[in-house]
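The sequence isn't on hand, but the structure is:
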């Protein structure tokens, strides 16, 4: 069987001579920058990258081994055990995890709009499908920001955000909606009495037009925020960093979403970023091992590297060195 697979992959190598990647829209600009640099400075073709969202990327990545399946999946959250199981069922048994750095999740609006300073409880109450009112869970009645906090503007709640397939959405739910819910006594009680109902409470986003799913294109959200100063958008810090002339990041718990605050951990709404390599494709799809080496070179992902200029928050020095050693040895991930 292994010999048959090897022959199939050998045939695949003739059919595809460049790396194919899928996955996170947040990791997309970093991967694109490395891919373009790699294409210019190596003897390999520039990799092809598709922005599908983290969940959509894993679906494609885990579908099988061979030329018709991607070599790398970019991710703005860690791969789930269920996704690893899907991979294994389809013959994708050895995967190398590459943790590339950190990114903050920001709530941003147009430069000419009022600067927001919000806490997680306010964000939960603004965006949850159901909220507690007078001891009962009801469909979200709030329509304006100042109903939640008098210091906020008397503007309609309108937030553009990522779809459920996005790792940014997963991380926003985990890092903002869950603790925001827990800050309410009714939520804390629900967590003790009915954990499944608690999970549904913080994980369900309102569907009445106040939260608008804007797809996986973060650039589109930036354009919409420019066109509508009353709206806010949710996306990775790197997009705020690259569009600082057009948009501004809201403060969360009175902390600015700056490079320094994310790196130090002071800005709490941040998460690690990854990409995953299909080890069976290494040595068959040209340049795969070399691409990993290019991404994990200090000139790329280090504190003075070109990815920091794009808004990537580097891993601490010791973790970066250990990670580079492991991934360049193609150490398979074990969850």
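Noted; the coordinates are in hand. Predicted model, so just to flag it, every value in this text is computed and none were measured.

alpha carbons only for contacts and neighbour counts from here, please
Fine.

residue ranges of the strands in the stretch 151-300 of the chain, please?
Ranges of strands in the stretch 151-300 of the chain, per DSSP state E, counting those that start in this stretch, are 159-161, 211-213, 232-236, 247-249, 251-252, 270-278.

All the helices of the stretch 101-250 of the chain, residue numbers only.
Per DSSP state H, counting those that start in this stretch, the stretch 101-250 of the chain has helices spanning 120-127, 167-172, 178-182, 185-193, 195-203, 218-227, 237-242. These are given in chain order.

so what secondary structure elements neighbour the last one?
Which is helix 237-242. Using 3 or more CA pairs under 8 Å, 6 or more residues apart in numbering; DSSP states H and E as the contact test, the elements touching helix 237-242 are strand 95-110, strand 247-249.

Put this next to the first one:
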């Protein structure tokens, strides 16, 4: 494959796929429609631009809706008014795939593209912090144990949680409830530590505080990055690729003594690591001829392999054997089943 120009300016037009065209009946078209994860968006945007520049087909239309929002649009049905692909920074849920089937979306291929770490970052002007999962949980949870009882979170400064932490106000910009990053954060950074706390009775607790300490910053992770450069006391929660893209402006906290670096995330040593996916509506393949040409470009070694172009913007490659498994699933048009989840 010819080397891809890394300096190409992204020109992708962002249009809501759910409202384009005539709903209900599939019609032949050459432009792929993609929705979903803000974390996967930079990688998918790179591929869409290359696809538009090097093939006879128009650049796919892509919208950053969040993983949950994208899957909801994707599962609305089959036809001209529905997306062909949904990007996701967490795996589709069994309940979501069941809803797909109820709406006639009965043939979906799952494509795993790489790994990612959820970073807890701040302005690089500050000293780096090393947090335990428990300390991070106590900063964001709606209710926390105090003297053996669960109470509304009273912590306003980091030093309130642990005297070894800075006497600095807790302020956190994070993703909304529709975000796959939020889902993964709740599972890995909240459910896991709370299961070990006696006050929660062995049950995972994932309710995030709503007293203004955690600020819902929307689906655009670049806005969180911008806010951290302006509000240097605050922290932000987002995917590793945004840290890679802003090395001078941001510094990430270590979690359990492990920094969010590519090798640690790939090896599973970093505690808040997850996989990235996209989902293909196979029932659209006949009426959208370029669909699998795009998919094949995305999962090529030139894109997602070791030293691939997406690695340059923060994608952490899967092991070689797992990349081959992904390609075989795509070649077979493997249909995801609820029993697989």
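It's in. Everything numeric here is computed off the predicted structure, so don't read it as measured data.

can you put the helices and strands packed on helix 237-242 of the first structure in a markdown table and add mean neighbour count and distance to residue 116 of the first structure?
Supplementary listing: those in a markdown table, determined by neighbours: other CA atoms under 10 Å; distance: least, CA to CA, whole Å:
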| stretch | mean neighbour count | distance to residue 116 of the first structure |
| --- | --- | --- |
| strand 95-110 | 25 | 8 |
| strand 247-249 | 24 | 8 |
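
So which of those strands is nearest residue 236 of the first structure?
strand 95-110 (4.6 Å; CA to CA).

Now do the closest one: which elements does it pack against?
Contacts defined by 3+ CA pairs under 8 Å, 6+ apart place strand 95-110 of the first structure against helix 218-227, strand 232-236, helix 237-242, strand 247-249, helix 259-264, strand 270-278, helix 317-328.

6 Å instead?
helix 218-227, strand 232-236, helix 237-242, strand 247-249, strand 270-278 (3 or more CA pairs under 6 Å, 6 or more residues apart in numbering; DSSP states H and E).

can you tell me the mean distance of the longest one from the second structure after alignment?
Which is helix 218-227 of the first structure. Between helix 218-227 of the first structure and its aligned partner residues in the second structure, the average distance after superposition works out to 0.3 Å, using mean CA distance after the TM-score superposition for the first structure.

for that helix, which positions count as buried?
Going by neighbour count (16 or more other CA atoms under 10 Å), the buried part of helix 218-227 of the first structure is 218, 221-222, 224-226.

The second structure: matching residues for that one?
On the basis of TM-score structural alignment, helix 218-227 of the first structure is assigned to residues 221-230 in the second structure.

which outside residues touch the matching stretch?
Contacting residues not belonging to stretch 221-230 of the second structure are listed as residue 123 [CA atoms under 6 Å, 6 or more residues apart in numbering].

Also stretch 273-292 of the first structure?
With contact meaning CA under 6 Å, 6+ apart, stretch 273-292 of the first structure is reached by 13, 17, 44, 71-76, 94-102.

For that stretch, buried residues please.
The neighbour-count criterion (16+ other CA under 10 Å) identifies 273-281, 284-289, 291-292 as the buried residues of stretch 273-292 of the first structure.

Just give me the match in the second structure for residue 119 of the first structure.
Under the alignment by TM-score structural alignment, residue 119 of the first structure pairs with residue 132 in the second structure.
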